[in-house]
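Colleague: Here is the input, now give the coordinates:
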Amino acid sequence: MRRLLLLAALLTACTPRGAPSEPTGEAAPAMLSEAEVGALAGAYGKLGGSLGRQDHAAGLAALDAAAAIDGSNQAIDYLRAQVLAAGGRGEEALAVLSRLDAAGSLLVPQAHDFPKLGGLEFDRLVAAARARLPAPKSARAFTLADRALIPEGIAHDPRSGTFFVGSIYKRKVVAVDRAGAARDLAVADATNGLYSPLGMKFDARRNSLWVASAAGPEMQGYVEAEHRGKAALHEIDPSTGQSRARYPRESAGRHLLNDLVIAPDGALYVTDSEAGEVLMLRPGPGAQFESVAPAGEFGYPNGIALSDDGSVLFVADFVRGLTAIPLATRQLRVLPHPRGAATHGFDGLYFHRGALVGVDNGAGGGRIVRLELAPDLGSIVQVKVLEAGHPDFLIPTTGVLDGDSLVYIANSQLRSFEGGQIFPPERLFPVQVLRLSLR
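Modeller: Presented below is the predicted three-dimensional model:
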């Protein structure tokens, strides 16, 4: 989540993410080698550093290096247009978007990605891309009327049918019953120490709701001196909302516990995006976080998934792309993938029937992608876009598997802040949660 806000600030809304332009068809796609995906990660690392310095020229050079490795990846050109626009080179940015248009790209230019552009040509490019989008496949699962929720995480109890949705702005978790009626379940107070809820998972074995929370200026009551870099993992009673346990991240430095997954043996694996680290926690009295991938190993780890047998972790990261971590060895491996496939921007990440399903909340209005894995889980062999540019999309974030469906937040509205204040109600929308069949 915070990757969106951080990079938006660095580039006046420049968030590099994937594009619905992956190879399709029956022929086996050409693959990037391990050396190439490693070099691509290096280019993205240089890009991130240059954006931190607001050095647009260096950012463009990094994108040149990325394009030299995988020139068929349309997300690179979309990002190039963002960097050009942010650097005041609007005509050149429009020329890049026009090139994508001529190629029949499904990437719909987003106003929040190009705040310095506008006018008739930009509007024409947006309309042309929208006209090429396939018919939506997702259906509405339920709607939350509270426009100021700004949700990011969602979980599901299959026994009761209850969904749980976290509110970044209001620092609370709401429970939604089978009929779609919502109630406040857990609200931040002095007893639970809840910050902005991000990733959430329901633990059927313990009948618990696990919530990763992190402090940020977009949450109510934020005080820089008190909250900066604070994060915690919470175990919550899913019926009463009472706190059962709280595990704060207390090591030195800034932390942002972002997403989590529960292993078959009950261990929890969590991404710490600010620290660039992947952690493991075995719940219980005196439990401490253990590092699985050390701090600084990742640029900004976000979504995390686990193979059904609990043997391999998968981590989504802006710099590295999709990384596999066999837990027996803890040796990180960036997954080789087909040329043209954008793998550097997934927020939610899920393992489903031998494949990864990712929520990409960026370039071109958002998409849901299925990434088929090789039998040894060591590479991505095919990429299929399941949904792109749905009319409800406004920065989709995360979802939860419900059988063979993904139920996900379609319009988080994460960028709905200006001057430290949330947008007024008339600029916000009811929250739409969608259901997409993965069959």
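Colleague: C-alpha only now, for contacts and for neighbours.
Modeller: Fine.
Colleague: In contact with the residue minimising distance to the centre of the chain, which residues?
Modeller: In the chain, the centroid-proximal residue (C-alpha atoms, centre = their mean) is D347; its distance is 1.3 Å. Each residue near D347 by C-alpha atoms under 8 Å, 6 or more residues apart in numbering is listed here: 1, 302-303, 316, 358-361, 397-398.
Colleague: now swap in D317 and tell me
Modeller: By C-alpha under 8 Å, 6+ apart, the residues touching D317 are 298-303, 323, 344-346.
Colleague: Contacts for the longest helix along the chain next, please.
Modeller: The single longest helix within the chain, with elements called by DSSP state H, is helix 34-52. Around helix 34-52, the neighbours that count as contacts under C-alpha under 8 Å, 6+ apart are 7, 10-11, 56, 58-60, 62-63, 65-66, 69, 299, 318-321, 334-337.
Colleague: Report the separation between the residue nearest to the centre of the chain and L257.
Modeller: 13 Å (C-alpha to C-alpha, to the nearest Å).
Colleague: what's the overlap in contacts for these two?
Modeller: By C-alpha under 8 Å, 6+ apart, no residue touches both D347 and L257.
Colleague: one step back: which of the contacts of helix 34-52 fall in strands?
Modeller: Secondary structure from DSSP state E places 321, 334 of the contacts of helix 34-52 in strands.
Colleague: So how do I select the buried members of the contacts of helix 34-52 in PyMOL?
Modeller: Per 16 or more other C-alpha atoms under 10 Å, the buried members of the contacts of helix 34-52 correspond to this PyMOL selection:
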select buried, resi 7+10+11+56+58+59+60+62+63+65+66+69+299+318+319+320+321+334+335+336+337
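Colleague: Now the second one, please; I'll put the structures next to each other:
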Amino acid sequence: MIRRIGLTMLLLACAAAQAQQPQQEESGDAITALTKRYQEQPQAHYLAYLLARFNADAGQQEAALDWLGKLDERGWDLGINPRDFPSLQGNEEFRAIKIELQRQQQRRERGQREVLVNVAGLIPEGLAFDGQRQRYLIGAYNRAQIHAVDLRGKVTRIWASDEALSVLGMTVAADGHTLYAAVNPTAARRAAGDKAFVLLLDLADGRELRRLPAPEAGYLNDLCLLRDGRIVASDSANSRLLQAAPGAAELRLWDEPGHVIAANGVACDDARGAVYVAVYNGISRVDTGTGAAELMDTPRGAAVGGIDGLYLDGNSLVGVQNGFGAGRVLRMRLSGDGESLSRVETLESGIVDLNEPTTGALTPTSFVYIANSQIWKWDDQKQRLRDGQRAAPIMLRRVPLR
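Modeller: Model prediction:
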């Protein structure tokens, strides 16, 4: 969800994510911060992509084209998101660079279509796998609903509310009986003072078991569960983590040093005593005992920032990347101590089904993900589809991991 939370404010580590500033002023602040970072990390080409975006948003077309030209020269292979750079669409130079970047985009298709989810008007976000019942669970970004989809595509609504809510990250407890979901009020309800919470559902009958409030959260994004029963959740609006011990009355701020800027997907790793957090510039590792956070080292040239959903699969992390470029699915091998990434490989990229991929779920042998979330079609402020847009059926793709 990195695009929707407001990347500009997160880049500047500003807690007041709801503040309203003119777009050009926001872009100017981001350009200053990103330029400084790029001078320090000239091999981090994703920063050049972001600089191109923010310069285009600020009306500085020549600067935007210069940055895109640098990407072309340096072999950028993540492509261009078709919804980026709207102000440049009529520019001949941009069209030429775009064609070249699309030509050199990495294309990989290791998986296949798993199931088509046809729920009228559904804009999905979170995804989980119910192994006991062999079905997928899909949270609705644009309504207070959770649907179950079996392997043949049959859809059953298992939870709904009349409240103005969005369902984001979800996970199934180790016992297979309970679903945990991060739920946020809509923008208007947040402005009125409503707070986010974690929803607990009985998977046998969809019965609502409990709501665990998160009074300090600006915007709950994702969550994971530790073996000791703790819930860890990311607060993307305030760039931080929250947690709740078993029996706690609410989620509270996890006191850590603040390296989780643009906190997004989270993955719990009991074996290594860590929680991995997707941040705008990579993966942050948080020690489960001390709360100390540190940005993980990655192989030179590997772009692992801008990941939305993040999942632990044995000695690897699997991520759905949509923060810059056209979107792809990655597998990142952990070092023996789990403190760095030793190898990064692309699992899926540049295929026709990808249209703002967001999150996924691990099964015993594979990774299944939402290939075409269409989040961009939804207007958060007006709480409806944008003019001229229709929600297409949702494609779930499956990538083998064994």
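Colleague: and the contacts of D347 of the first structure as CSV, adding secondary structure, neighbour count and distance to A231 of the first structure?
Modeller: Putting these into CSV (DSSP: H, G, I helix; E, B strand; the rest coil; neighbours: other C-alpha atoms under 10 Å; distance: C-alpha to C-alpha, whole Å) gives the following:
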residue, secondary structure, neighbour count, distance to A231 of the first structure
M1, coil, 25, 14
N302, strand, 32, 14
G303, strand, 29, 16
A316, strand, 27, 20
G358, strand, 29, 24
V359, strand, 28, 23
D360, strand, 29, 24
N361, coil, 31, 23
T397, coil, 31, 19
T398, coil, 31, 19
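Colleague: Out of the residues you listed, which comes closest to G118 of the first structure?
Modeller: N361 (21.5 Å; C-alpha to C-alpha).
Colleague: show me the contacts for the aligned residue in the second structure for the closest one.
Modeller: In the second structure, the residue paired with N361 of the first structure is N322, using TM-score structural alignment. N322 of the second structure makes contact with 2-3, 306-308, 328, 356-358 under the criterion C-alpha under 8 Å, 6+ apart.
Colleague: Same check on L322 of the first structure?
Modeller: Contact analysis of L322 of the first structure by C-alpha under 8 Å, 6+ apart lists 314-316, 334-335, 343-344.
Colleague: Now with 6 Å, please.
Modeller: Shown in contact with L322 of the first structure (C-alpha atoms under 6 Å, 6 or more residues apart in numbering): 315-316, 334-335.
Colleague: quick one: what's aligned to it in the second structure?
Modeller: By TM-score structural alignment, L322 of the first structure lines up with I283.
Colleague: just Y169 of the first structure next, same as before
Modeller: That one, Y169 of the first structure, aligns with N142 by TM-score structural alignment.
Colleague: name the element that match belongs to?
Modeller: According to DSSP states H and E, N142 of the second structure maps onto no helix or strand at all.
Colleague: gap between it and L11 of the second structure?
Modeller: Taking C-alpha to C-alpha, one finds N142 of the second structure at 26 Å from L11 of the second structure.
Colleague: what about those two, which has more around it?
Modeller: Taking other C-alpha atoms under 10 Å, N142 of the second structure and L11 do not tie; N142 has more neighbours (23 against 19).
Colleague: Any figure for the gap between the match of N361 of the first structure and L65 of the second structure?
Modeller: Look at N322 of the second structure and L65 of the second structure: by C-alpha to C-alpha, they are 21 Å apart.
Colleague: which is the next helix or strand following the lengthiest helix in the second structure?
Modeller: In the second structure, taking DSSP H as the definition, the longest helix is helix 23-40. Counting by DSSP H and E, the next helix or strand C-terminal to helix 23-40 of the second structure is helix 45-57.
Colleague: what's the matching range in the first structure for that next one?
Modeller: Mapped onto the first structure using TM-score structural alignment, helix 45-57 of the second structure spans residues 74-86.
Colleague: how big is the offset of that stretch relative to the second structure?
Modeller: In the superposition against the second structure, stretch 74-86 of the first structure averages 1.0 Å from its aligned positions (mean C-alpha distance after the TM-score superposition for the first structure).
Colleague: starting at the chain centroid, how far to that stretch?
Modeller: Mean-position distance between stretch 74-86 of the first structure and its chain equals 19 Å (C-alpha atoms, centre = their mean, to the nearest Å).
Colleague: tell me the secondary structure for the corresponding residue of the second structure for A111 of the first structure?
Modeller: With TM-score structural alignment as the criterion, A111 of the first structure lines up with P82 in the second structure. Assigned with DSSP: H, G, I helix; E, B strand; the rest coil, P82 of the second structure falls in the coil class.
Colleague: P82 of the second structure - how many residues pack around it?
Modeller: The local packing of P82 of the second structure (other C-alpha under 10 Å) involves 13 other residues.
Colleague: who touches the nearest residue to it once chain neighbours are set aside in this structure?
Modeller: Computed as C-alpha to C-alpha, 6 or more residues apart in numbering, the closest residue to P82 of the second structure that is not its neighbour in sequence is A326, at 7.2 Å. By C-alpha under 6 Å, 6+ apart, the contact set of A326 of the second structure is 79-81.
Colleague: Can you give me the distance of A326 of the second structure to L7 of the second structure?
Modeller: Counting by C-alpha to C-alpha, the separation of A326 of the second structure from L7 of the second structure is 17 Å.
Colleague: just the strands in the stretch 51-200 of the first structure please.
Modeller: For the stretch 51-200 of the first structure, the strands defined by DSSP state E, counting those that start in this stretch occupy 139-144, 151-157, 162-167, 172-176, 182-187, 196-203.
Colleague: got those strands as TSV, with mean neighbour count and distance to S379 of the first structure columns?
Modeller: Output for these, formatted as TSV (neighbours: other C-alpha atoms under 10 Å; distance: least, C-alpha to C-alpha, whole Å):
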stretch	mean neighbour count	distance to S379 of the first structure
strand 139-144	16	31
strand 151-157	27	27
strand 162-167	25	32
strand 172-176	23	36
strand 182-187	18	40
strand 196-203	28	25
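Colleague: between those strands, which gets nearest to S437 of the first structure?
Modeller: Among the strands of the stretch 51-200 of the first structure, the nearest to S437 of the first structure by C-alpha to C-alpha is strand 139-144 (9.2 Å).
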